[in-house]
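> This is a predicted model, with the sequence first.
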Amino acid sequence: MVGGFNCGGSSSAAAIAEALKVNVYGEGMDTLVLAHGFGLDQSAWRYMIPYLACFFKVVVFDLVFSPNVKPEVYDERKYSSFEGYAKDLVCVLDHLHVERSIYVGHSMSAMIGCVAATYRPQLFQHLILLNASPRYLNGEGYNGGFERPVVDAIFNQMDKNFTNWVKNFAPFAVSINDPKTIAELEHSLGRMKPEIALSVAKMVFLSDLRQLLPKVKTPTTIIPTRKDNIVPKFVAFYIKSKVGCHAKVKILNSDGHFPQLTAYPQLLKVLAQVLHLQHKNSTA
């Protein structure tokens, strides 16, 4: 066992990779992992993959709550914390025989990457945390963006009338007036099984991974947008101050919680700078 977690053998890793619909694009020498957040699936990266696949072997997959994944795969006990998701990520990389990777995690997947990097630090050479938060609740001088009564109201709405909650939550989460993205998120959320969606929402909104951050020793770039209804900009600088490694913040010149859909040209530009892709291209 390396770094505190072993996937359990090639057959176990293969089963997880198959369940999570892993896809690989490109023939690059370096591996770039793109991990989506709550309510979406791997298709959220479709605008960015063609460009990134010119430089990397790009790995995408669906998180276990995705409606593309068979519902029986979701084990509420395993996924009661970020650890279950992080172990899935390690298993996917083991299945693909990845030894080093650059990891881009959006929203909840940012913290999934942080947890995985504490298990198997040698797997990750760079963490890129997009619209990331270690804690969504306010308190003790920390501005996570949500008061507990507001979060409890979200849970209650999800439980009582999931369809109505989806219609209200999608435009709030997107955070900007982008009808196409709002409709996509509404459709994607609406495909989730309500009981799974509620279980995941409780895990995410009530989590507190602030104590984990100093254990993250992988070089990290945090990418927030200027305004995000889900994650205040304060959180990006909080993460930078707490991680146990060199970290920098690159603020996107756009608003909203889903820049890979609403502002992907700007996001690709920032990623090109962070990953020195222009240099790679000029020397190819």
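Received the coordinates, thanks.
> Going by C-alpha atoms from here, please, whenever you check contacts or count neighbours.
Will do.
> Report the secondary structure element holding the most centrally placed residue in the chain.
Among the residues of the chain, the one closest to the centroid is residue 109, at 2.2 Å (C-alpha atoms, centre = their mean). Per DSSP states H and E, residue 109 falls inside helix 108-119.
> So which residues make contact with that helix?
With C-alpha atoms under 8 Å, 6 or more residues apart in numbering as the contact definition, helix 108-119 has outside contacts at 2-5, 35-38, 82-83, 85-87, 89-90, 103-105, 123-124, 127-134, 204, 209, 212-213, 215-218.
> ok, back up a step: return the distance of the residue nearest to the centre of the chain relative to residue 88.
In this structure, residue 109 and residue 88 are 12 Å apart, going by C-alpha to C-alpha, to the nearest Å.
> do the same with residue 279
33 Å.
> All the strands of the stretch 1-150 of the chain, in order from the start?
23-25, 31-35, 57-60, 101-106, 124-130 (DSSP state E, counting those that start in this stretch).
> closest one to residue 193 among those strands?
Evaluated over the strands of the stretch 1-150 of the chain, closeness to residue 193 peaks at strand 31-35, with 20.3 Å, by C-alpha to C-alpha.
> structure B:
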Amino acid sequence: MGIVEEAHNVRILGSGDQTIVLAHGFGTDQSVWKHLVPHLVDDHRVILFDNMGAGPTNPDYFDFDRYSSLEGYAYDLLAILEELRVTSCILVGHSVSAIVGMLASINRPDLFTKVICVSASPRYLNDVDYFGGFEQEELEQLFEAMRSNYKAWVSGFAPLAVGGDMDSVAVQEFSRTLFNIRPDIALSVAQTIFQSDMREMLGLVSVPCHILQSSKDLAVPVVVSEYLHKHLGSDSIVEVMSSDGHLPQLSCPDIVIPVLLRHIRFNILD
């Protein structure tokens, strides 16, 4: 196993001509794809990894400067693909990792046949003629809550993000992966994500993008999916699912997994 593979806990499952890379979002790790993976491994080569800073990674490897922008994560993704000698893949990216995948595809469009985006947003802050869902004051309150009492923040944030109560399995799972992250790293990552504005790069994306969005998502309003569709430089398609929450692949697998499988197999350009 190479250095990059080991650092990101890379796992390669299944076999097939088509390689699928599954990239998780903030607060989770590769386990968030547990409902999808069994449906892929018979016919595909599946690559799973943990973003640097996620609970299963070594916190000593987290470079606060490198990951103060999303480009650091895009370079990591490209480094993983290079070390594994991947020449073509479908990327399924959740939340911030969908945007990271787009960034990586701008640098190396030859590596990606398409990017499937689940709960993706180029900007979380509201702006003139743009509704991202948050005001700056709300984000400052979120950051302060993380800073002052991380455990209490997780207990409040997890059910809101997932769209359920603390008794649900999905909320307990998201709480577990959030608790596994070192609090100062979680705060830094949250600040990088929620303060980012990636709207200007959308027009540079040339690979097809499939935009999948929950009908109700605390973090990403439905109008954001239409914004992505309108401003991407590539062919794109939007599907709003009847799922609830920002982690629909975890909270609503019966709804979301069939949709993901259909988009993995369906090509916009066909």
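Arrived safely, thanks for sending. As the structure is a prediction and not an experimental result, all values here were calculated from the model.
> When residue 279 and residue 88 of the first structure are compared, which one has more neighbours?
Counted by other C-alpha atoms under 10 Å, residue 279 of the first structure and residue 88 do not tie: residue 88 has more neighbours, with 20 against 11.
> how about the more buried one, what's its match in the second structure?
The equivalent of residue 88 of the first structure in the second structure is residue 76 (alignment by TM-score structural alignment).
> Could you do residue 195 of the first structure as well?
Mapped onto the second structure by TM-score structural alignment, residue 195 of the first structure lines up with residue 184.
> Ok, residue 215 of the first structure next?
Checking TM-score structural alignment: residue 215 of the first structure goes with residue 204.
> Please look at its match and residue 198 and confirm they touch.
No. Between residue 204 of the second structure and residue 198 there is no contact under C-alpha atoms under 8 Å: 10.9 Å.
> one step back: give the PyMOL command for selecting the buried subset of the contacts of helix 108-119 of the first structure.
Buried members of the contacts of helix 108-119 of the first structure, defined by 16 or more other C-alpha atoms under 10 Å, are picked up in PyMOL with:
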select buried, resi 35+36+37+38+82+83+85+86+87+89+90+103+104+105+123+124+127+128+129+130+131+132+133+134+204+212+213+215+216+217+218
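> how much space is there between the closest residue to residue 70 of the second structure other than its chain neighbours and residue 164 of the second structure?
Nearest non-adjacent residue to residue 70 of the second structure, counting by C-alpha to C-alpha, 6 or more residues apart in numbering: residue 100, 6.3 Å away. As for residue 100 of the second structure, its distance to residue 164 of the second structure is 27 Å (criterion: C-alpha to C-alpha).
> Repeat that for residue 148 of the second structure.
For residue 148 of the second structure, the distance to residue 164 of the second structure - C-alpha to C-alpha - is 24 Å.
> Residue 9 of the second structure: neighbour count?
18.
> what's the burial count for the nearest residue to residue 207 of the first structure once chain neighbours are set aside?
The spatial neighbour of residue 207 of the first structure that comes closest, neighbours along the chain excluded (C-alpha to C-alpha, 6+ apart), is residue 135 at 5.9 Å. Other residues lying near residue 135 of the first structure total 22 when counted by other C-alpha under 10 Å.
> What does residue 135 of the first structure correspond to in the second structure?
Match for residue 135 of the first structure (TM-score structural alignment): residue 123.
> residue contacts, that match?
Contact analysis of residue 123 of the second structure by C-alpha under 8 Å, 6+ apart lists 132, 194, 195, 196, 197, 198, 199.
> Buried members of those residues into PyMOL, please.
Buried residues among the contacts of residue 123 of the second structure (16+ other C-alpha under 10 Å), as a PyMOL selection:
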select buried, resi 132+194+196+198
